[in-house]
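> sequence? don't have it. structure:
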């Protein structure tokens, strides 16, 4: 009798043991996968940083290496030779990024919130217009003519803020879904019963509860503004208004131009003294610095904002 009673208990213990073993294997596999993914992201960044501090002649002779033969700051000296212009471009990029991100979040949320309200009769029509902008655009030439001839944005800071970056239909739809799924309708009704108007309801109740999606969209918008160089190329002719990324692009193009004209003896001598390979890596480090520092502040909201805002349409 005891043997019959102990048999099921032993089977249960064996099943639990196998479950624990399988769970441990699964956790180990997941950890190894994410370690490999992190290494795939970090190793190129580490290599770029090391190469930027490597002597140019060592790079030309031995290629890229994690253990450089000679240490050199020539690439950074080359970039800082005109430090005033570099710092000015930094200031332009920081100003445009901060102002553009704040303006984009405010305007996008003010459009997404009405689209999430079921008592707003025209929400489907406006949502269609937002979605339509994701699928189609007017083309490059009409886009340029509208901003230069109609809005007169050429050689202004607004040319770095508005075109292509200020509003994004995909981000608006994400915000709308977040507002629909995460802000209880009863909370809005309670605010209305207490006498709160639409503006007060949005800024005092909805806006503070939307930090996850705002931080997520804010991070993507920040990256878009910081990495943008195309608007400077198209709309800006005044060198005092160019962004950091466009300044880096011009520097890289100048180096490529010199490399393509090595038949000139003077150019060849200048090119031999110029850190061409390492300066590319130094530009990458200089360009990503502020974003790397800003990312940890957004990180805790990133996953929550994406998952909650993308449950259903």
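It's in. Bear in mind that the values here come from a model prediction, so they are computed numbers and not experimental data.

> contacts and neighbour counts: CA atoms only from here.
Fine.

> any idea how far residue 34 lies from residue 28?
If you measure residue 34 against residue 28 using CA to CA, to the nearest Å, the figure is 10 Å.

> what strand or helix carries the closest residue to residue 123 other than its chain neighbours?
Excluding the flanking residues, the one nearest residue 123 by CA to CA, 6 or more residues apart in numbering is residue 115, at 4.7 Å. Applying DSSP states H and E as the criterion places residue 115 in helix 83-116.

> what is that helix packed up against?
The contact analysis (3 or more CA pairs under 8 Å, 6 or more residues apart in numbering; DSSP states H and E) places helix 83-116 against helix 123-135, helix 158-161, helix 169-182, helix 211-227, helix 244-259.

> need those in JSON lines (columns: mean neighbour count and distance to residue 90).
As requested, the helices and strands packed on helix 83-116 are exported to JSON lines (neighbours: other CA atoms under 10 Å; distance: least, CA to CA, whole Å):
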{"stretch": "helix 123-135", "mean neighbour count": "13", "distance to residue 90": "31"}
{"stretch": "helix 158-161", "mean neighbour count": "23", "distance to residue 90": "14"}
{"stretch": "helix 169-182", "mean neighbour count": "22", "distance to residue 90": "27"}
{"stretch": "helix 211-227", "mean neighbour count": "22", "distance to residue 90": "10"}
{"stretch": "helix 244-259", "mean neighbour count": "17", "distance to residue 90": "5"}
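
> of all those helices, which one comes closest to residue 53?
Of all the helices and strands packed on helix 83-116, it is helix 244-259 that lies closest to residue 53, at 17.7 Å by CA to CA.

> buried ones in the next helix or strand after that closest one?
Counting by DSSP H and E, the next helix or strand C-terminal to helix 244-259 is helix 265-273. For helix 265-273, the neighbour count (16 or more other CA atoms under 10 Å) marks residue 271 as buried.

> quick check: next helix or strand after helix 265-273?
Counting by DSSP H and E, what follows helix 265-273 is helix 276-308.

> before we move on, back to that, contacting residues for the residue nearest to residue 123?
By CA atoms under 8 Å, 6 or more residues apart in numbering, the contact set of residue 115 is 123, 124, 126, 127, 176.

> circling back to that earlier point, go through the helix holding residue 115 and flag the buried ones.
By 16+ other CA under 10 Å, the buried positions in helix 83-116 come out as 85-86, 88-90, 92-98, 100-105, 108-116.

> now the angle from it to helix 276-308?
Interaxial angle, helix 83-116 versus helix 276-308 (axes from the mean of the first three to the mean of the last three CA atoms, to 10 degrees): 20 degrees.

> tell me how far residue 101 lies from residue 215.
Separation of residue 101 from residue 215 (CA to CA) stands at 10 Å.

> and if you look at residue 251?
33 Å.

> take a look at this one as well, against the first:
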């Protein structure tokens, strides 16, 4: 009869410390968002509001219709972008991992060059506006983040080291074509790397505001991050106007610090709510994706 091995208390203490270190900043941001602006400026940040206030959230809710619409844009762009990005990235990485692919070396060099050098902001802008004509469309928010050289290299390394070539040869001997092999064998065995790259891509799409700044002029297509950033800029402008119009002893007209923290809470809320449900699939992918010897 075997006894169950107990976890080292030191490991539990260390992991608990790091977990607490991750939660403390989140708690501080949330408390500042519920704090009165004057108290924040007078006494600094605190882990509990010295004076409770919802002014920051009330300021954001003045544009509640725009925020809800921006939520929808960001959610749609993130979901569609992640799925297309995973397909394109995994397809290219799988092609590069095949030993019988004649252009494997040339394609690898091309990917490496894109990681080291950039054409610059102006050519990047002209390609999407003059060649693809995607400005003021949702495609302008999806296409620029579809594929990254670093993600392709990670997936290619996974395919090369974790999927035996004999498995692919066996599938082809049984009559499976390239597409059947890719969709029925490669993708199910690639859940760990797909979950990892998918998580990175999700965060990248969700936090992107610069693409909206460059390509989007239609307010109905603003992403959440760009809308919140624009709201903060407007509040800063009004604050600067007020500071020039009144004496230095006048009350604060715009709760800038509280607004910053409230914006962070509004932006991060969907990821915080969704991640616990996705985590089990992420962990499951780490085990299901393993190839037994």
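Arrived safely. Quick caveat: nothing in here was measured; it's all calculated off a predicted structure.

> from what I can see residue 233 of the first structure touches residue 246, true?
Yes: the pair residue 233 of the first structure / residue 246 is scored as a contact, 7.0 Å apart, by CA atoms under 8 Å.

> map residue 62 of the second structure onto the first structure.
Aligning on TM-score structural alignment places residue 62 of the second structure opposite residue 81 in the first structure.

> ditto for residue 16 of the second structure
By TM-score structural alignment, residue 16 of the second structure lines up with residue 35.

> what about its match, neighbour count?
Per other CA atoms under 10 Å, the neighbour tally for residue 35 of the first structure reads 12.

> then the one 5 residues further on?
By the other CA under 10 Å criterion, the neighbourhood of residue 40 of the first structure contains 11 residues.

> and it, which of the three is it?
Per DSSP: H, G, I helix; E, B strand; the rest coil, the secondary structure class of residue 40 of the first structure is helix.

> double-check that residue 155 of the first structure belongs to a strand.
No: using three-state DSSP, the assignment for residue 155 of the first structure is coil, not a strand.

> ok so, going back, give me the mean deviation of the helix holding residue 115 of the first structure from the second structure.
Its aligned residues in the second structure lie a mean 0.5 Å from helix 83-116 of the first structure after superposition (mean CA distance after the TM-score superposition for the first structure).

> and residue 118 of the second structure, how close does it get to residue 108 of the second structure?
For residue 118 of the second structure, the distance to residue 108 of the second structure (CA to CA) stands at 16 Å.

> then residue 188 of the second structure?
Relative to residue 108 of the second structure, residue 188 of the second structure is positioned 24 Å away (CA to CA).

> repeat that for residue 229 of the second structure.
The value you get for residue 229 of the second structure to residue 108 of the second structure, if CA to CA is used, is 38 Å.

> got it, and residue 91 of the second structure?
Taking CA to CA, one finds residue 91 of the second structure at 14 Å from residue 108 of the second structure.

> let me see the contact set for residue 284 of the second structure.
Contacts of residue 284 of the second structure (CA under 8 Å, 6+ apart): none.

> how close does it sit to residue 151 of the second structure?
With CA to CA as the criterion, residue 284 of the second structure and residue 151 of the second structure are 21 Å apart.

> what residue lies at the spatial centre of the second structure?
For the second structure, residue 203 is the residue whose C-alpha lies nearest the centre (CA atoms, centre = their mean; 0.8 Å).

> counterpart of it over in the first structure?
Aligned counterpart of residue 203 of the second structure in the first structure: residue 223 (TM-score structural alignment).

> which one is its match nearest to, not counting chain neighbours?
Sequence neighbours aside, residue 291 is the residue nearest to residue 223 of the first structure in space, at 7.4 Å (criterion: CA to CA, 6+ apart).

> again with residue 92 of the first structure
Spatial nearest neighbour of residue 92 of the first structure, excluding adjacent residues (CA to CA, 6+ apart): residue 243 at 5.6 Å.

> for the aligned partner of that neighbour in the second structure, which residues are in contact?
Matched by TM-score structural alignment, residue 243 of the first structure corresponds to residue 223 in the second structure. By CA under 8 Å, 6+ apart, the contact set of residue 223 of the second structure is 70, 71, 73, 74, 209, 212.

> hmm, try it at 6 Å
70, 73, 74 (CA atoms under 6 Å, 6 or more residues apart in numbering).

> measure it to residue 190 of the second structure for me?
From residue 223 of the second structure to residue 190 of the second structure the distance is 31 Å (CA to CA).

> now do residue 277 of the second structure
Counting by CA to CA, the separation of residue 277 of the second structure from residue 190 of the second structure is 20 Å.

> picking up where we left off before, the match of residue 16 of the second structure - that's part of a helix, no?
Yes: assignment of residue 35 of the first structure by three-state DSSP places it within a helix.

> where in the second structure does stretch 4-19 of the first structure fall?
Counting by TM-score structural alignment, stretch 4-19 of the first structure falls onto no part of the second structure.

> circling back to that earlier point, between residue 277 and residue 190 of the second structure, which one's more packed in?
residue 190 (22 against 10).

> that older thread, contact partners for the match of residue 62 of the second structure?
By CA under 6 Å, 6+ apart, no residues touch residue 81 of the first structure.

> tell me how many other residues surround the nearest residue to residue 218 of the second structure once chain neighbours are set aside.
When the adjacent residues along the chain are set aside, residue 218 of the second structure lies closest to residue 136, with 6.2 Å between them (CA to CA, 6+ apart). Using other CA under 10 Å, residue 136 of the second structure has 19 other residues around it.

> which one in the first structure is aligned with residue 136 of the second structure?
Under the alignment (TM-score structural alignment), residue 136 of the second structure maps onto residue 155 of the first structure.

> what's the answer for residue 182 of the second structure, then?
Using TM-score structural alignment, residue 182 of the second structure lines up with residue 202 in the first structure.

> cool, and residue 156 of the second structure?
By TM-score structural alignment, residue 156 of the second structure lines up with residue 176 in the first structure.

> so who does the closest residue in space to its match that isn't next to it in sequence touch?
Leaving aside its chain neighbours, residue 176 of the first structure sits nearest to residue 112 (4.7 Å; criterion: CA to CA, 6+ apart). Residue 112 of the first structure is in contact with 172, 175, 176, counting by CA under 6 Å, 6+ apart.

> from residue 217 of the first structure, how far out is residue 112 of the first structure?
According to CA to CA, residue 112 of the first structure and residue 217 of the first structure sit 12 Å apart.

> for residue 241 of the first structure, same thing?
26 Å.

> go on, residue 180 of the first structure?
When distance is defined by CA to CA, residue 180 of the first structure is 16 Å away from residue 217 of the first structure.
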